[in-house]
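1. Quick one, fold the following:
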Amino acid sequence: MKTVLITGANKSIGYEAARQLLQKGYYVYLGSRDQQKGQKAADQLKAEGFANVEPIVIDVTSSDSIKAARETLGQKTDILDVLINNAGISGGLPQPAIGTDIAMFRQVFDTNFFGLIETTQAFMDLLKQSAEPRIVNVTSGLGSLTLHSDPAWKYYQVKTACYGPSKSALNAYTIVLAYELRDTPFKVNAVDPGYTATDFNHHSGPGTVPDAAARLVKAATFGPDGPTGQFFSDDNAPDTGISPW
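-> Next up, the predicted model:
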């Protein structure tokens, strides 16, 4: 049975991704900053008939929490097949380039970028034990520098000084990581779940949570011939599914 760790999975897209992977026969470690919320989410999935799920406390902004999560997971399994780096924050709006407090930049980058890197590094040894390891970095179309430079893009006017750049940095890290692992069985990709109606955006997005989660699950379950080092976004590239960086 393949195993997956999903950060920020006690609600919304991460939670639905957990459900869909359980449906595919994966054992899901449901990452959550809050132990009670994580346990509640796991109990809800068990109530639906999914037995192979348990919560893991992990706060990606805390080195101690990440190390503790790695130790906990290592006591449960020797192999991690999939890591979905889903935890993230928006930082609130508006986010002008001039005027947004530097503390907000640091907070957003700590979660969306530095936390993702530290989590990936912490679990790399377990991932390397998998025959088909997969890393899915949850990004955003707002991280595309090419699209942000195109006045014809539908979200051209949606500029965020903290959030978008944190995802651009995430994308850049994904490229480097995929390159370093190019001669291994790893598949490392950045996936934009799309503009989805969630608490993250006050339910303003037109997309659905099941559709968004399915995009993450697709990348998490790529076969041996699947792509790596790509930026997938059905929202911004409906024809090819591959977004410009």
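2. contacts and neighbour counts: CA atoms only from here.
-> Noted.
3. Ignoring the adjacent residues along the chain, who's closest to residue 209?
-> Closest residue to residue 209 apart from its sequence neighbours, by C-alpha to C-alpha, 6 or more residues apart in numbering: residue 13 at 5.5 Å.
4. neighbours of residue 213, just the number please.
-> 24 (other C-alpha atoms under 10 Å).
5. contacting residues for the residue nearest to residue 209?
-> Contacts for residue 13 (C-alpha atoms under 8 Å, 6 or more residues apart in numbering) come out as 209-210, 212-213.
6. Include secondary structure and distance to residue 28 when you put these into JSON lines, please.
-> Formatted as JSON lines, the contacts of residue 13 follow (DSSP: H, G, I helix; E, B strand; the rest coil; distance: C-alpha to C-alpha, whole Å):
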{"residue": "209", "secondary structure": "helix", "distance to residue 28": "18"}
{"residue": "210", "secondary structure": "helix", "distance to residue 28": "17"}
{"residue": "212", "secondary structure": "helix", "distance to residue 28": "18"}
{"residue": "213", "secondary structure": "helix", "distance to residue 28": "14"}
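7. Separate out the buried members of the residues you listed.
-> By neighbour count, with 16 or more other C-alpha atoms under 10 Å, the contacts of residue 13 hold 209-210, 212-213 as buried.
8. which residues of this structure fall in strands?
-> 3-6, 27-32, 53-57, 82-85, 134-138, 187-191, 231-232 (DSSP state E).
9. Export these to JSON lines and append columns for mean neighbour count.
-> Below are the strands of the chain laid out as JSON lines (neighbours: other C-alpha atoms under 10 Å):
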{"stretch": "strand 3-6", "mean neighbour count": "24"}
{"stretch": "strand 27-32", "mean neighbour count": "26"}
{"stretch": "strand 53-57", "mean neighbour count": "23"}
{"stretch": "strand 82-85", "mean neighbour count": "27"}
{"stretch": "strand 134-138", "mean neighbour count": "26"}
{"stretch": "strand 187-191", "mean neighbour count": "28"}
{"stretch": "strand 231-232", "mean neighbour count": "26"}
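10. Dump the ones you listed into CSV; add distance to residue 126 as well.
-> Output for the strands of the chain, formatted as CSV (distance: least, C-alpha to C-alpha, whole Å):
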stretch, distance to residue 126
strand 3-6, 10
strand 27-32, 13
strand 53-57, 15
strand 82-85, 10
strand 134-138, 11
strand 187-191, 15
strand 231-232, 24
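11. want to put them side by side, so please do this one too:
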Amino acid sequence: MEGAISKPPYTRRIAVVTGGNKGIGLEVCRQLASDGVTVVLTARDEKRGADAVEKLKALGLCDILFHQLEITDSSSIAALADFLKTRFGRLDILVNNAAVSGVEHVQEVDTNEEKRLEWVLKNIRDTVDGAKKSIQTNYYGTKHVIDTLLPLLQSSNGGRIANVTSAYGLLRRINNEEIRQELDDIENLTEERLDELLGKFLKDFEADALEMHGWPVGLAAYKVAKAAMNAYSRILARRNRALRINCVHPGYVKTDMSMSSGVLTPEEGARSVVNVALLPDGGPTGAYFAMGQEASFV
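-> This next block holds a predicted model:
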């Protein structure tokens, strides 16, 4: 319309961090904001998310916003996308940090710090419901977030996706050579085939046939979901050459998920994630970073 005043473009980089209210996610938000990035901190729980934002603002980091996000809820993801489109018109950085372990703890954690890692490994139990939740959250939830926000990232001059992964998602964790090769054959692997493999994993899980078919055991669904997300990240990077899409293992960090048995602080783990999220133009894409160094997906 003649005489209309257009809104000036937003010049600061905009980042979304999933699972941003605690642990590594909260530290990623703090470090990105400290680097001059506008951060949209997301969390399932509105109160916890809003409290996290206030905590960061108390440190003098003012350009941080909260938006509720449940990554397994399509309407919640759509609401976030609408907010970003209306408020900024684009997205520059997406850090997919939200995840679940998908296991049950069979007893209370040992309070002796030196014994915690041993306890974690010996006192967790994989369940069918937990496996389904892990696949649904760690793979499909994250994938849906990426797919929905991808047009906004493509509107950026330098879109970045940093998918927080784990050494548990490396292909060496899968004993089935055929499946391992398929997940590493990025030129021929498809999303549909990933769906089929995940469906086969869950079927074998329910039949108590994981070892028989070469799947990992112990945190089984978490390992398979992360391996699948690593593969999908590589597929996506091949399709979107203008973006930098990478996976990053922050190390074994003291968080709720590790029952505080980690050896790194959330600040140390988050720094690895932030470094990948802020890779320069022309930097690696479709790569795996382990504690700051580019490494093999195998």
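12. Quantify their similarity with the TM-score.
-> Overlay of the two chains. TM-score (TM-score structural alignment, normalised by the length of structure 1): 0.88; 230 aligned residues with a C-alpha RMSD of 2.0 Å.
13. The residue minimising distance to the centre of structure 1: what's it in contact with?
-> Compute the mean C-alpha point of structure 1, and by C-alpha atoms, centre = their mean the closest residue is residue 86, 2.5 Å away. With contact set as C-alpha under 8 Å, 6+ apart, residue 86 of structure 1 has these partners: 6-9, 14, 137-138.
14. quick one: which of those residues is nearest residue 129 of structure 1?
-> Distance to residue 129 of structure 1, by C-alpha to C-alpha, is smallest for residue 6 among the contacts of residue 86 of structure 1, at 17.8 Å.
15. distance of the closest one from residue 94 of structure 1?
-> 29 Å (C-alpha to C-alpha, to the nearest Å).
16. before we move on, what about residue 192 of structure 1?
-> 21 Å.
17. Go through structure 1 and flag its longest helix.
-> In structure 1, with assignment by DSSP state H, the single longest helix is helix 163-180.
18. which residues in structure 2 does stretch 103-120 of structure 1 match up with?
-> Aligning stretch 103-120 of structure 1 against structure 2 (TM-score structural alignment) gives residues 129-146.
19. now the end-to-end length of the matching stretch.
-> 25 Å.
20. Buried ones in that stretch, by neighbour count?
-> Buried residues in stretch 129-146 of structure 2, counting neighbours by 16+ other C-alpha under 10 Å, are found at 130-146.
21. which residue sits closest to the equivalent of residue 229 of structure 2 over in structure 1 in space, ignoring its chain neighbours?
-> In structure 1, residue 229 of structure 2 lines up with residue 170, judged by TM-score structural alignment. Leaving aside its sequence neighbours, residue 170 of structure 1 sits nearest to residue 113 (C-alpha to C-alpha, 6+ apart; 5.6 Å).
22. before we move on, back to that, quick one: work out the angle between the longest helix of structure 1 and strand 134-138.
-> 160 degrees (axes from the mean of the first three to the mean of the last three C-alpha atoms, to 10 degrees).
23. Could you list every helix and strand in contact with helix 163-180 of structure 1?
-> helix 102-109, strand 187-191 (3 or more C-alpha pairs under 8 Å, 6 or more residues apart in numbering; DSSP states H and E).
24. quick one: contacts of stretch 224-238 of structure 2?
-> By C-alpha under 8 Å, 6+ apart, stretch 224-238 of structure 2 touches 134-135, 138-139, 143, 163, 165-166, 168-171, 183-184, 186-187, 189-191, 194, 198, 216, 243-247, 285-287, 297.
25. Relative to the whole chain's centre, how far out is that stretch?
-> Here stretch 224-238 of structure 2 is found 11 Å from its chain centre; the criterion is C-alpha atoms, centre = their mean, to the nearest Å.
26. with structure 1 superposed, average distance for it?
-> Stretch 224-238 of structure 2 differs from its equivalent in structure 1 by a mean of 0.6 Å after superposition (mean C-alpha distance after the TM-score superposition for structure 1).
27. in that stretch, what counts as buried?
-> Neighbour-count burial for stretch 224-238 of structure 2 [16+ other C-alpha under 10 Å]: 224-238.
28. Let me know the closest of those residues to residue 258 of structure 2.
-> residue 226 (15.8 Å).
29. And the closest one, how close does it get to residue 53 of structure 2?
-> 28 Å.
30. Equivalent analysis for residue 170 of structure 2, please.
-> For residue 170 of structure 2, the distance to residue 53 of structure 2 - C-alpha to C-alpha - is 33 Å.
31. swap in residue 169 of structure 2?
-> 31 Å.
32. same thing with residue 85 of structure 2?
-> Applying C-alpha to C-alpha to residue 85 of structure 2 and residue 53 of structure 2 gives a distance of 21 Å.
33. and if you look at residue 150 of structure 2?
-> Between residue 150 of structure 2 and residue 53 of structure 2 the computed distance is 25 Å (C-alpha to C-alpha).
34. of those two, who's got more company?
-> Neighbour totals were compared for residue 150 of structure 2 and residue 53, and residue 53 leads with 26 against 19 (other C-alpha under 10 Å).
35. Enumerate every residue touching the more buried one.
-> Residue 53 of structure 2 neighbours (C-alpha under 8 Å, 6+ apart): 21, 41, 64-66.
36. now residue 181 of structure 1
-> By C-alpha under 8 Å, 6+ apart, the contact list for residue 181 of structure 1 is empty.
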